[in-house]
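Student: A predicted structure for the sequence below; I have some questions about it.
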Amino acid sequence: MKILIASDSFKGSLSSTQVARNISEGILRVFPDAEIKYISVADGGEGTVEAIISSIGGKIINTPAMGPDGKIFDSFFGILEDGSAVIEMAAASGLPLVPELERDIMKATTYGTGQLLKAAMDHGCRRIYIGVGGSATNDGGIGMAQALGISFADEKGEEIGYGGGLLERIEKIDLSNADERLSGTEIIVMSDVTNPLCGPFGASAVYGPQKGASPEQVELLDKGLSHLAKIIEEELYIDIRNRKGAGAAGGLGGGLVAFTGASIRSGIDAVLNMSGFEEKAEWADLIITGEGRIDFQSAYGKVISGIAQRAEKYNVPVAAIAGSLSEGSQEVYKIGISCIEAAVCRPMPLQEAMGEKAGELVSDAAERLMRNIKAGIMLRDSTLVE
């Protein structure tokens, strides 16, 4: 049996590579002669750089950057063997970078993400892939733009500070000191978020509460993004208000389009294209994918749905393993997932499930999955004999 493992990381617990190794262990308990290949995948969020570097090669570059709270820390990005760079904004502007009690979405900035873009250009990269999942921010990408030399002035002509809470003060955008290399750099946004910038389905309303925003703050942030979109349209003649995916990462998706000329692509599609998924899928008899939690969202634009869609044309069955199964997990059956298995199948503390026991639980889940598959093979064979 030839098995391809293509799982997302289990956020806060196991990397994509660790998940693959644990699944492999469970497979071999049941099918010791199985041929196994794996690729690391991600959808643009945390773990994207590691996933791409692990799959196709390259190197990690460490560099200082400003976190969403304004503090400088050690961040990173990747350079691929073809000279392209890959960045995950979560590595500079991600939610886990700030302790929960210290988070302030009104002040959180994407400045560090702009510093990573600048560092990649400093290394000669003229094609940059940037994943925009897992953000702590809601500033429409102005922090990113400020790091690249773009100025945002208030009615007095003074530069505004950082954060989404100040967007309504912007009266003028000045591109005269923007990094000149931007015009010769292709920037590709990897995102599977399709939310618009503003409104009931926009960045503030949908994702703001997850980042600690109160209902009052959500309203203020949404007004700020709406104002930013108005100024961008008036001064730069670019409409991001109605751009699909502009609401990704608190409006960073729209900011990257407006201030760097970026294009937005499906995150999982970009990663699968770079990793050579098609060739490996055609080779496989079975594909096993997974993510930390499977719920109703897993069927729409995440790693699992992207892999199921690609596998369908090769008529290869896809199974999925998750840390946990939540309400609506059955939705993934509709997109071509044949079966799902939860790693956590008994009560236990969350810290234990995501910590020291995580790898063992995934291996055990893979073993259960493969025993079910073995039973199906035996049933098929016995039916054929009859």
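Tutor: Right, received. Where do you want to start?
Student: going by C-alpha atoms from here, please, whenever you check contacts or count neighbours.
Tutor: OK.
Student: residues contacting I72?
Tutor: Counting by C-alpha atoms under 8 Å, 6 or more residues apart in numbering, I72 makes contact with P64, A65, M66.
Student: filter those to the buried ones?
Tutor: The neighbour-count test (16 or more other C-alpha atoms under 10 Å) applied to those identifies A65, M66 as buried.
Student: using a markdown table, lay out the contacts of I72 together with distance to E312 and secondary structure.
Tutor: Shown next, in a markdown table, are the contacts of I72 (distance: C-alpha to C-alpha, whole Å; DSSP: H, G, I helix; E, B strand; the rest coil):
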| residue | distance to E312 | secondary structure |
| --- | --- | --- |
| P64 | 43 | strand |
| A65 | 41 | strand |
| M66 | 43 | strand |
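Student: make a markdown table out of the contacts of I72 and add distance to L97.
Tutor: Output for these, formatted as a markdown table (distance: C-alpha to C-alpha, whole Å):
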| residue | distance to L97 |
| --- | --- |
| P64 | 14 |
| A65 | 12 |
| M66 | 10 |
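Student: which residue ranges form the strands in the stretch 251-386 of the chain?
Tutor: 263-265, 286-294, 318-325, 337-342 (DSSP state E, counting those that start in this stretch).
Student: list the contacts of the third one.
Tutor: Counting by C-alpha under 8 Å, 6+ apart, the neighbours of strand 318-325 from elsewhere in the structure are 10, 286-295, 304, 308, 311, 336-344, 362, 365-366.
Student: tell me the angle that strand makes with strand 337-342.
Tutor: Strand 318-325 and strand 337-342 are oriented at 30 degrees to each other (axes from the mean of the first three to the mean of the last three C-alpha atoms, to 10 degrees).
Student: list the buried residues in strand 318-325.
Tutor: V318, A319, A320, I321, A322, G323, S324, L325.
Student: any idea how far the residue nearest the centre of the chain lies from G323?
Tutor: In the chain, the centroid-proximal residue (C-alpha atoms, centre = their mean) is G45; its distance is 2.0 Å. Between G45 and G323 the computed distance is 18 Å (C-alpha to C-alpha, to the nearest Å).
Student: next, the one to line up against it:
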Amino acid sequence: MVGAGPRVVVASDKFKGSLTSNQVATTVAEGVRRTCPDVTVDAVPVADGGDGTLAAAVAAGFEFVPATASGPTGEAVQSGFARRDATAVVELADASGLVRLPGGRPAPMTATSHGTGELVAAAIDRGCTRIILGIGGSASTDGGAGLVRALGARLLDADGAPVGEGGGALAAATSLDLTALRERMAGVEVVVACDVDNPLTGRAGAAAVYGPQKGADAEQVAELDDRLTRWADLVVRATGRDFRDTPGAGAAGGVGFAALALLGAELRPGIELMLELVGFHEHLAGADLVVTGEGALDEQTLHGKAVAGVAAAARASGVPVVAVCGTNRLDPARLRAAGVEAAYALTDLEPDVRRCIADPIPLLRQLGERIAADHLARSTMTGTERGFA
């Protein structure tokens, strides 16, 4: 309709440690409306499969179902899953992630993915038959053994006793019983949001690449790689199939491997899966501008992160894209190649990063005003100003 205000879609990831994706959308919308009062802003929080995935699903209309699960070192944590009809979204980071380590102290040899399996089990017990599993942010390198044990697998030592939790304990494992796991997972589809292509073991494997990020020293990395090799051998003997070298098997400390080999999972790019889940393409219809964002725009942004995924989808629909962020380390040419017309950073307004993290909302609101002035001015003209009679 002639004279109608512009429509903006804000589809941003979180600013880690500072703002949730919902807060980003709300604040940008406030700023845009200051400059362009008749704008319609559609908030579509997104995530790439790591922390924030659960919140994005809830914002998209999924019901949050609370559940208690084991944290990465065994302590009880209050978590949950998101549900819509028979589909559940489970976020590994919320139960078994680095953010759940007590006091932030890493536990490279003993941290487990068991709590994530407990959340999957809780969703299945509530009647869910499709599990969307976001596996970013893992604290463990246990090959997903904890995940499948929570779903019924039995991992036993030479005396027939259950082995302990964590990657280090896999040294004692001699047998794997999948009977109860197969019964529990019958008729259940698992789709994993995964953005890495590492194998389970070796120089590019879960222990070598990600173990140090989880607190493992060089000796522990070697031990964990050996334990994961032992675990993969057990799985091959139990299933007759070897997934250790499959791209993505090393994701989340080997949770990708267990999901592929023992849950029959499909691995898909995280942001692609999340955009589908939140119905992003439907939100693009009739949009004049998309605002995406994350805490830092850098080289990682261009490889499967939320900003790149949102920009690609919007560009395919012919909708221009700009980005908001805390800091921007990409030059304009790199951004344009990724489908982002311009980037607006908090540090453009306040060079002190600590202040940006501590009090980002006033700055982000100002960026929203700038975006409206720079990109919506023509949309706010009257019909006569545009040349319509």
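Tutor: Thanks, I have it. Quantities reported herein were computed from a predicted structural model and do not represent experimental measurements.
Student: overlay the chains and give the TM-score.
Tutor: Once superposed, chain against chain, the TM-score is 0.91 (TM-score structural alignment, normalised by the length of the first structure); 376 aligned residues with a C-alpha RMSD of 2.3 Å.
Student: ok so, going back, reformat the strands of the stretch 251-386 of the first structure as TSV; add distance to C125 of the first structure.
Tutor: Shown next, in TSV, are these (distance: least, C-alpha to C-alpha, whole Å):
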stretch	distance to C125 of the first structure
strand 263-265	17
strand 286-294	31
strand 318-325	36
strand 337-342	38
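Student: between those strands, which gets nearest to K59 of the first structure?
Tutor: strand 263-265 (23.3 Å; C-alpha to C-alpha).
Student: so who does the alignment partner in the second structure of the residue nearest to the centre of the first structure touch?
Tutor: Matched to the second structure by TM-score structural alignment, G45 of the first structure sits across from G50. Contact analysis of G50 of the second structure by C-alpha under 8 Å, 6+ apart lists E91, L92, A93, G134, I135, G136, G137.
Student: how far away is T347 of the second structure from A25 of the second structure?
Tutor: 18 Å.
Student: compare the two (neighbour count), which wins?
Tutor: Neighbours per residue (other C-alpha atoms under 10 Å) separate T347 of the second structure from A25, with A25 holding more: 27 against 18.
Student: hang on, isn't the more buried one packed against S12?
Tutor: Yes: here A25 of the second structure lies in contact with S12, judged by C-alpha atoms under 8 Å, at a distance of 6.8 Å.
Student: common neighbours of these two, please.
Tutor: V44, P45.
Student: what helix or strand is the match of G45 of the first structure on?
Tutor: Following DSSP states H and E, one finds G50 of the second structure outside all helices and strands.
Student: any idea what A169 of the second structure aligns with in the first structure?
Tutor: Counting by TM-score structural alignment, A169 of the second structure lines up with L166 in the first structure.
Student: for burial, what's the neighbour tally of its match?
Tutor: 18.
Student: what's the burial count for the counterpart of E276 of the second structure in the first structure?
Tutor: Using TM-score structural alignment as the criterion, E276 of the second structure maps onto N273 of the first structure. With neighbours defined by other C-alpha under 10 Å, the count for N273 of the first structure comes to 11.
Student: one more: A281 of the first structure?
Tutor: For A281 of the first structure, using other C-alpha under 10 Å, the count is 25.
Student: also L272 of the first structure?
Tutor: Quick note: L272 of the first structure (other C-alpha under 10 Å) scores 23 neighbours.
Student: next up, the contacts around the closest residue to it other than its chain neighbours.
Tutor: Nearest residue to L272 of the first structure in three dimensions, chain neighbours excluded: V41, at 7.1 Å (C-alpha to C-alpha, 6 or more residues apart in numbering). V41 of the first structure makes contact with A6, S7, D8, S9, S16, T48, A51, I52, I268, V271, L272, V303, according to C-alpha under 8 Å, 6+ apart.
Student: quick check: the last one vs A320 of the first structure, distance?
Tutor: Distance, V303 of the first structure to A320 of the first structure, using C-alpha to C-alpha: 11 Å.
Student: hey, what's in contact with both of the two?
Tutor: G290.
Student: which parts of the stretch 201-350 of the first structure are helices?
Tutor: When assigned using DSSP state H, counting those that start in this stretch, the helices of the stretch 201-350 of the first structure occupy the ranges 203-207, 215-236, 248-260, 267-275, 277-283, 303-312, 350-354.
Student: host element of the closest residue to P102 of the second structure other than its chain neighbours?
Tutor: Computed as C-alpha to C-alpha, 6+ apart, the closest residue to P102 of the second structure that is not its neighbour in sequence is T73, at 7.9 Å. Taking DSSP H and E as the criterion, T73 of the second structure maps to no regular element, lying outside all helices and strands.
Student: how about T73 of the second structure, what's its match in the first structure?
Tutor: Aligned partner of T73 of the second structure by TM-score structural alignment: D69.
Student: what is the burial count for the closest residue to D269 of the first structure other than its chain neighbours?
Tutor: Spatial nearest neighbour of D269 of the first structure, excluding adjacent residues (C-alpha to C-alpha, 6+ apart): G306 at 6.7 Å. The local packing of G306 of the first structure (other C-alpha under 10 Å) involves 21 other residues.
Student: residue in the second structure paired with G306 of the first structure?
Tutor: Match for G306 of the first structure (TM-score structural alignment): G309.
Student: same check on G141 of the first structure?
Tutor: Matched by TM-score structural alignment, G141 of the first structure corresponds to G144 in the second structure.
Student: for the nearest residue in space to its match that is not next to it in sequence, give me its contacts.
Tutor: Ranked by C-alpha to C-alpha, 6+ apart and with sequence neighbours excluded, the top spatial neighbour of G144 of the second structure is V255, at 3.9 Å. V255 of the second structure makes contacts with S113, I135, D142, G143, G144, A145, L147, A249, as judged by C-alpha under 8 Å, 6+ apart.
Student: fine by me, we can end here.
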